[in-house]
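**Q** Following is a predicted model, sequence given first.
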Amino acid sequence: MESLQRLSLLQSQLTAKPKPVDDVWASVNADQFLSAKGISLRQKTRTLMTSIEAPLQPYINNCEFPFEFLPALRDLGVNGYHIKDFGGPGLSSVEAGAICYELARIDASMMTFLTVHNSIGMAVVDYLGSEEQRQRILPDGIALKKIMSFGLTEPDYGSDATGLQTTAKKVDGGYILNGEKRWIGNATWADYIIIWAKNVDDKNKIQGFIVEKGQKGLSTKKIENKYALRMVQNADIKLDNVFVPDHNKLAKADDFATGTNKILEHSRIKVCWGAVGIAAGAYEAALQYALQRKQFGKSIAQFQLSQLKLSKMLAMCESMLIMVIHLSQMYEQGKTTIGQIGRTKSHCTSVAREVCAMARDLCGGNGILLENRVMKAFMDIEAIHTYEGTYEVNMLVSGREITGGMNAIKK
């Protein structure tokens, strides 16, 4: 009798029509790695992003930032990411990553804006600021009353962060900053820009300075004709004898290792999560298109060539998702290295590029339309692939660790 019941169950499973695997997150049961609060915030983020996907389209087309949605982002309760004080949510690394994933799954510009503001904006003040700086800046940042930016890269120095030319010179009551920055996200309208400069009076050590909007000598110009991350406002910055008072020098950023490098380890993990979110969004959009698009009398999802592409895309997304979950868990345990983080970032953005290309291919001629989302993902992953260190530089940092420093890039 028991054998007959098992046979009947097996037959029903074989004949039952399977449900499409249209949710990468659910396919690996990733909620098991979140707290109840984390699950709730992730779901709220997904609901918001789904609801504003269509209204965001005009902003994407016009390369404008959607300020009208800042209150909705604030009300999610995720802003602040890891910060526990001043009303911050105190998320774990996996939970903050899940928020980045959900943002990027629909729109990588929104993910980039919030991650710049949080992971290389407020996190700098939280980790490297004095208690006075934390209390003065973080409450308004968490409430999204003030926006933050991070000024590291320069016209001639991108991945070679230690080669920057912006200088800080000590004067009575503060410092004078001179130099230029490029590709600085949020900078055209940020209230605070963290500027990294060589302190010429302290052995040219790279240190951090908080430059406030409207300061004399500070000018920002939006970079035009950008096809990836179209809503993000990247800027060229000029600093012409900008005075920064002593209380705006980051208290704990003594040099590159204790300042910039420490922050990039933290923020680069969010970039990994963003890449996975972009890829997952592209896969899910391509699947929906394949299920609905009919050719030769049936949906293209019924053709084995389409199924092969979808299966490969899903496997790539699942493997990346599991990888970044594990990386975030190790980071919280203090067991990650800069090489491991860089290797993960390079791997995820590279694989995500392939997923986005396959998704665009699966959608045929309609794949170039922004309304199908895959083309936007296809363009956005190009920016993610090179920001916070190119593929090659991150992999070379990894290689230096693997080989024990042979042929090392000077840190």
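**A** Right, received. Where do you want to start?
**Q** From here on, just use CA atoms for contacts and neighbour counts.
**A** Will do.
**Q** how about K37, what does it touch?
**A** Contacts for K37 (C-alpha atoms under 8 Å, 6 or more residues apart in numbering) come out as none.
**Q** from the middle of its chain, how far away would the helix or strand in which G97 is found be?
**A** Here G97 sits within helix 93-106, counting by DSSP states H and E. Centroid separation between helix 93-106 and its chain, computed with C-alpha atoms, centre = their mean, to the nearest Å, is 8 Å.
**Q** Please apply the same query to stretch 329-339.
**A** Between the centre of stretch 329-339 and the centre of its chain there are 18 Å (C-alpha atoms, centre = their mean).
**Q** go on, stretch 216-225?
**A** Stretch 216-225 sits 23 Å away from the centroid of its parent chain (C-alpha atoms, centre = their mean).
**Q** Just the buried residues of that stretch, please?
**A** For stretch 216-225, burial by neighbour count (16 or more other C-alpha atoms under 10 Å) applies to L218, S219, T220, K222, I223.
**Q** Take this one as well and set it beside the first:
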Amino acid sequence: MKPQEPLSLDALTAIDGLLTHEELMIRDTVRRFVRERYLPRAAELFAKEQFATDLIPEIAQMGLLGASLEGYGCAGMNAVSYGLALAELEYGDSGLRSFVSVQGSLAMYPIRRFGSEDQKNKYLPKMAAGELIGCFGLTEPDAGSDPGSMKTRARKDGDSYVLTGTKMWITSAPICDLAVVWAKVDDGDASSIRGLIVERGAKGFETPTIHGKMSLRASPTGEIVLNEVRVPQENVLPGVVGLKGPLSCLTQARFGISWGALGAARACYEAAVAYTRERVQFGQPVAAKQLVQEQIVEMAMDIAKGQILALHYGRLKDAGGITPVQVSFCKKNNVGLALRAARKARGLLGGNGILLDYPVIRHALNLESVYTYEGTDEVHTLILGSALTGHNAF
């Protein structure tokens, strides 16, 4: 009996019928870009630890930098359109999606929400155009899941603040033109966490690259070293004091990650289906074997449920907002299912599953980082546990 054409995941969920014409157009535009401009280079970029900086103008042209923000040259996409775009970017590579997430949710968002009008006008249009690249300085060598224990300090000195400290695991730091750095500001007798915009070229500001990563190799990751960096008063974000500032940025990024991870999962799933349909053992394609079909079905069910969850929360966000707890739920669920899908796909490809000729091992390695950043899986578990039981376990 001749095998039938496999049913696509989009057909399984009938997801297209739930999307507007504009949402479909944005998704399909980014999908073409990733397949035509990024995927032919994806393995080489990963192998050589290189980021495709030459594609930044094209990414900006599609309106993907600060895509969900309003005004100042930003596209003003709704949450669902933005999520769909990130899923397509991560179908290419988590590093590609991370660049867009950091630029929009972690660098542009705090300026848009907490910045002065002068700061917004100075930075946001150029960031939306890809002319200025930003990064987000929160995590430190000894302050990851507990950002309140940060050691970076800013002391008042005349009309400036002097910054000292080190930030770690900072996406886009090596290529950034500016960094939104969160520090404990000593202002008289009080100490509070504030956001400061630090521009490239400031004396004492360095961003060494972190080498030797086995995950997110196609993403530019570095440190931010602050050695008595003088930051003018006008570069302090005036609209927020305390951890509310950086945590609100992380909530925006986590929402995007919950969509992006679905793209990585789908890439692994599609690679596994295509491979098992072609790979013949014992006189049959391995896709005809029951144990293989069981794993394919489990992957498809997981991804389909994740898509429906992300779409539901995207609609809620567009209707007036979702809570940080709901974002944690979506991030934990969807990154977890993506990592399971990558591991299943790696097994189904056998020895070929560890080759960069196929996308699976690249996504599997990348997702190990996605599982950890913007709140570890354990942190999201405790956020949900606290909400569901009323007891804080932190």
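**A** Alright, I've got the coordinates. Worth saying up front: this structure is predicted, and the values here are computed from it rather than measured.
**Q** what about stretch 25-43 of the second structure, start to end distance?
**A** Its first and final residues considered, stretch 25-43 of the second structure spans 27 Å by C-alpha to C-alpha, to the nearest Å.
**Q** quick one: which of the buried residues of stretch 216-225 of the first structure is nearest to G259 of the first structure?
**A** Nearest to G259 of the first structure, judged by C-alpha to C-alpha, of these is L218 at 22.6 Å.
**Q** Okay, angle between the longest helix along the second structure and helix 79-92 too, please.
**A** Ranked by number of residues, the top helix in the second structure under DSSP state H is helix 244-278. For helix 244-278 of the second structure against helix 79-92, the angle by axes from the mean of the first three to the mean of the last three C-alpha atoms, to 10 degrees is 50 degrees.
**Q** What residues in the first structure pair up with the next helix or strand after helix 244-278 of the second structure?
**A** Using DSSP H and E, the helix or strand that follows helix 244-278 of the second structure in sequence is strand 280-281. Aligning strand 280-281 of the second structure against the first structure (TM-score structural alignment) gives residues 294-295.
**Q** ok, back up a step: packing partners of the helix holding G97 of the first structure?
**A** helix 36-62, helix 108-117, helix 260-292, helix 304-332 (3 or more C-alpha pairs under 8 Å, 6 or more residues apart in numbering; DSSP states H and E).
**Q** Swap in 10 Å and give it another go.
**A** Using 3 or more C-alpha pairs under 10 Å, 6 or more residues apart in numbering; DSSP states H and E, the elements in contact with helix 93-106 of the first structure are helix 24-27, helix 36-62, helix 108-117, helix 260-292, helix 304-332, helix 374-386.
**Q** Make a markdown table out of the ones you listed and add distance to R353 of the first structure.
**A** Putting these into a markdown table (distance: least, C-alpha to C-alpha, whole Å) gives the following:
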| stretch | distance to R353 of the first structure |
| --- | --- |
| helix 24-27 | 17 |
| helix 36-62 | 20 |
| helix 108-117 | 14 |
| helix 260-292 | 8 |
| helix 304-332 | 11 |
| helix 374-386 | 6 |
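**Q** Nearest to V124 of the first structure, out of the ones you listed?
**A** That would be helix 260-292 among those, by C-alpha to C-alpha, at 6.6 Å.
**Q** Which residue in the first structure aligns with A267 of the second structure?
**A** Aligning on TM-score structural alignment places A267 of the second structure opposite G281 in the first structure.
**Q** can you pull the contacts of that match?
**A** When contacts are counted by C-alpha atoms under 10 Å, 6 or more residues apart in numbering, G281 of the first structure is found next to 22-24, 101-108, 275, 287, 317, 355-356, 359, 373-374, 377.
**Q** Of those, just the buried ones, ChimeraX syntax please.
**A** To isolate the buried subset of the contacts of G281 of the first structure in ChimeraX, counting by 16+ other C-alpha under 10 Å, use the following:
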select :22,24,101,102,103,104,105,106,107,108,275,287,317,355,356,359,373,374,377
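**Q** Just send the buried residues of stretch 216-225 of the first structure back as a markdown table, with distance to G404 of the first structure too.
**A** As requested, these are exported to a markdown table (distance: C-alpha to C-alpha, whole Å):
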| residue | distance to G404 of the first structure |
| --- | --- |
| L218 | 43 |
| S219 | 43 |
| T220 | 42 |
| K222 | 42 |
| I223 | 40 |
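**Q** between those, which is closest to E64 of the first structure?
**A** The closest of those to E64 of the first structure turns out to be K222 (C-alpha to C-alpha; 10.7 Å).
**Q** coming back round to it: now, among the buried residues of stretch 216-225 of the first structure, which is nearest to V200 of the first structure?
**A** Checking those against V200 of the first structure by C-alpha to C-alpha gives L218 as the nearest, at 19.8 Å.
**Q** these two touch, right, the closest one and F243?
**A** Yes. Here L218 of the first structure reaches F243: they are 9.4 Å apart, a contact under C-alpha atoms under 10 Å.
**Q** what touches both of the two?
**A** Shared contacts of L218 of the first structure and F243, defined by C-alpha under 10 Å, 6+ apart, are found at L177, N178, V211.
**Q** so which of the residues you listed is the most crowded?
**A** Using other C-alpha atoms under 10 Å as the neighbour criterion, L177 leads those with 27 neighbours.
**Q** List the contacts of that one.
**A** 166-170, 195-199, 209, 211, 217-218, 238-244.
**Q** could you say which helix or strand contains it?
**A** In this assignment (DSSP H and E), L177 of the first structure forms part of strand 174-185.
**Q** residue range for that strand in the second structure?
**A** Under TM-score structural alignment, the match for strand 174-185 of the first structure is residues 160-171.
**Q** what does stretch 88-97 of the first structure give?
**A** Taking TM-score structural alignment, stretch 88-97 of the first structure hits residues 74-83 over in the second structure.
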